[in-house]
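Engineer: Sequence and computational prediction follow.
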Amino acid sequence: MGDTDSGSSAAQSALPQTHSGDEADERPEEKAGFFGRILEALSPNETDASSFLNGASSAYEPTRGLINLRRMRVDDVAIPTAEIVSVPVNISKDDLVKVFRESGMTRIPAYEGTLDTPLGFIHLKDFALNYGFNGSTAEFDLGAMLRPLLFVPPSMPIGVLLTKMQTERRHMALVIDEYGGVDGLVTIEDLIEQVVGEIEDEHDIDEDKTWIKEKPGQYVALAKTPLEEFEAEIGRSLTEHDEVDEEEIDTLGGLVFMLSGRVPTRGEVVAHPDGPEFEVIDADPRRIKRLRVRLPEAAG
């Protein structure tokens, strides 16, 4: 951060000094939040960004992603409504456990009736502390554990939302359209990834291994998993069927795309004609990212 401080000092010395000696020196860093300081210190100004985009300068090569904080909007990064993992406020405790387990999420929006009437979100930590670790026998009440949601318009720049999330200490926001309906969901991780690239967590698979075995007959695999390698792992062919053209596909994601005829949404289950099922764990509108594969012999 030393280079940032030097650049900041140089910029301040170049500004005209309009205050008198008796005036208190205002320090922006004392007034802005953490992400606000990042935006002020590291984001290139319009001239710098234009020069970089025109190839006139390579000075901002290391901070290329920061331009996204200004030029990208919330609707550029939000998860579509159809892919939002959410629960009704009257869900049972056992069903909520199942949603947390299968989705891998730690924060899930809750609604009344439909998602267009969101009430808040449930945090896995609150659920575990109230009904898990201490073995409470109290009647399950999801509404009492709900935390408030942040609502944002789709046109908001992601840099503004990032600062807002940091200021209000929120990690999740629902995107609301002009009619008040839910148009998507965005997390603070989604925003940061536009600057620093993809962030892997404990649910992600190591790069040198594109699948993991959850239990006998069930795997979690990246969509880029080579089809031949996975077939060797499970000891069966996934391409010896009339509906599958093995000449056209090389990966598990390609196989699922061919079977469904489109990019399936998160949570969708695509069945193979020979029995295996592919559950889409993670995807965006353009591509499949992660799958859960269930082999028929494990169905029982």
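Structural biologist: In hand now; what should we look at?

Engineer: can we go C-alpha only for contacts and neighbour counts from here?
Structural biologist: Fine.

Engineer: for Val89, what are its contacts?
Structural biologist: Counting by Cα atoms under 8 Å, 6 or more residues apart in numbering, Val89 makes contact with Ala110, Tyr111, Glu112, Leu119, Leu142, Gly143.

Engineer: And here is the other one:
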Amino acid sequence: MPDPHPARAGEREDKRSLFQKLVEFIKPGPDSTDELIETLAEAEDKALIDAESRVMLEGVLRLSDQTAGDAMVAAPRMDLLDIDAPYDELLHQVIGTAHSRFPVYQGERENIIGILLAKDLLKLQRAPELNLRTLLRPPVFIPESKGLNHLLREFRATRNHLAIVVDEFGRTAGLITIEDVLEQIVGEIEDEFDIEADDGDIFALPDHTWRVAGDTPLERVNESFGVQLGADPDGDLDVEFDTIGGLIAHEMGHVPSRGERHRMGGLDFQVLHTRGGAVRWFKVSPFPPGGD
């Protein structure tokens, strides 16, 4: 008996899942990760998946080949808190770096004794008699060689968001967060400061420092801080720079990484965030003439 609703068969065909379409497309199947990635590019060309989905799928595939050492923040650029520092100093650092979690050390930076959530520091303001040690969470230590796919699974299972990475000798090599791992899949994850603005942005912070976008025009930076950055009275510069990020990268000779600093014009520029081979945000603070 003929189907009284022949159109429904076509509708069912159109409702195949993305996974089913990909499986059918890649049969008999690639022999390596690189071939599978090439296949995904072909799938995008054939409009089976969009560009964003392809990038995420590639990130998932490459995750198994990456280790904690590939995605970590290196030890010299880690923001740590000293367990013996005064409360005001700790609060100043928490506000200035704007992280939500901090490794805490005692004595030497290598001696990490716990993890402090920034929100827990507020408890000391309301109850100064509390001991900071009671607020610390146990640190999680992982080897540099740990695969990111396994680390992500552990982060999800244990609900930890940060781990301390150690080298083969047990020394601190860096730290890695769940955000660092996810960024290998979805790309840079922007925070509340990552807003788009044609003219860049300068934000005053409570600790009398500023967040300055890397694409802020030099003219605006000079006007805001009363400096003359980029001025070249001798005409020695080969090119002119429109943004503060471009000028600092030129002065340093490379695109700076998160945590690197550069001083010029009486200002200290610390890199807070990078994206796409450029600095997205600086933390800017004045420093005294002749200071280190």
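Structural biologist: It's in. Since the structure is predicted, the reported quantities are computational estimates derived from the model, not experimental observations.

Engineer: Once they're superposed, tell me the TM-score.
Structural biologist: TM-score of the superposed chains, computed with TM-score structural alignment, normalised by the length of structure 2, equals 0.73; 256 aligned residues with a Cα RMSD of 3.5 Å.

Engineer: of the contacts of Val89 of structure 1, which stay in contact in structure 2?
Structural biologist: Among these, the ones still in contact in structure 2 (both residues aligned by TM-score structural alignment, their matches' Cα atoms under 8 Å) are Ala110, Tyr111, Glu112, Leu142, Gly143.

Engineer: For my notes, confirm the second one occurs in a helix.
Structural biologist: No: secondary structure of Tyr111 of structure 1, determined by DSSP: H, G, I helix; E, B strand; the rest coil: strand, with no helix assignment.

Engineer: and the gap between it and Ala128 of structure 1?
Structural biologist: Distance from Tyr111 of structure 1 to Ala128 of structure 1, counting by Cα to Cα, to the nearest Å: 20 Å.

Engineer: again, but for the fourth one
Structural biologist: When Cα to Cα is applied, the distance between Leu142 of structure 1 and Ala128 of structure 1 equals 12 Å.

Engineer: Looking at these two, which is more packed in?
Structural biologist: More crowded of Leu142 of structure 1 and Ala128, by other Cα atoms under 10 Å: Leu142, with 19 against 14.

Engineer: counterpart of that one in structure 2?
Structural biologist: When structure 2 is aligned by TM-score structural alignment, Leu142 of structure 1 is paired with Leu132.

Engineer: Asp206 of structure 1 now?
Structural biologist: Taking TM-score structural alignment, Asp206 of structure 1 has Glu196 as its aligned residue in structure 2.

Engineer: can you count the residues close to its match?
Structural biologist: Neighbour count for Glu196 of structure 2, taken as other Cα under 10 Å: 9.

Engineer: what's near enough to touch Arg153 of structure 2?
Structural biologist: Applying Cα under 8 Å, 6+ apart to Arg153 of structure 2 gives no contacts.

Engineer: With Val99 of structure 1 instead?
Structural biologist: Val99 of structure 1 neighbours (Cα under 8 Å, 6+ apart): none.

Engineer: Glu54 of structure 2 touches Leu48, doesn't it?
Structural biologist: Quick fix: residue 54 of structure 2 is Arg, not Glu. No: counting by Cα atoms under 8 Å, Arg54 of structure 2 does not reach Leu48; the two are 9.8 Å apart.

Engineer: that older thread, let me see the contact set for the match of Leu142 of structure 1.
Structural biologist: Contacts for Leu132 of structure 2 (Cα under 8 Å, 6+ apart) come out as Ile83, Leu121, Leu124.

Engineer: Please, where are all the strands along structure 2?
Structural biologist: Counting by DSSP state E, structure 2 has these strands, from start to end: 73-74, 81-82, 101-105, 112-117, 141-143, 162-166, 172-177, 202-204, 210-213, 261-264, 267-275, 278-286.

Engineer: Which residue numbers in structure 1 does the fourth one align to?
Structural biologist: The aligned range for strand 112-117 of structure 2 in structure 1 is 118-123, by TM-score structural alignment.

Engineer: Give me the mean deviation of that stretch from structure 2.
Structural biologist: Taken against structure 2, stretch 118-123 of structure 1 registers an average deviation of 0.8 Å after superposition, with mean Cα distance after the TM-score superposition for structure 1.

Engineer: Identify all contacting residues around that stretch.
Structural biologist: Taking Cα under 8 Å, 6+ apart as the rule, stretch 118-123 of structure 1 contacts 89, 106-112, 142, 145-149.

Engineer: could you flag which of those residues are buried?
Structural biologist: Val89, Arg107, Ile108, Pro109, Ala110, Tyr111, Leu142, Leu146, Arg147, Leu149 (16 or more other Cα atoms under 10 Å).

Engineer: what's the burial count for the counterpart of Leu96 of structure 1 in structure 2?
Structural biologist: In structure 2, Leu96 of structure 1 lines up with Leu90, judged by TM-score structural alignment. Counted with other Cα under 10 Å, residues neighbouring Leu90 of structure 2 total 18.
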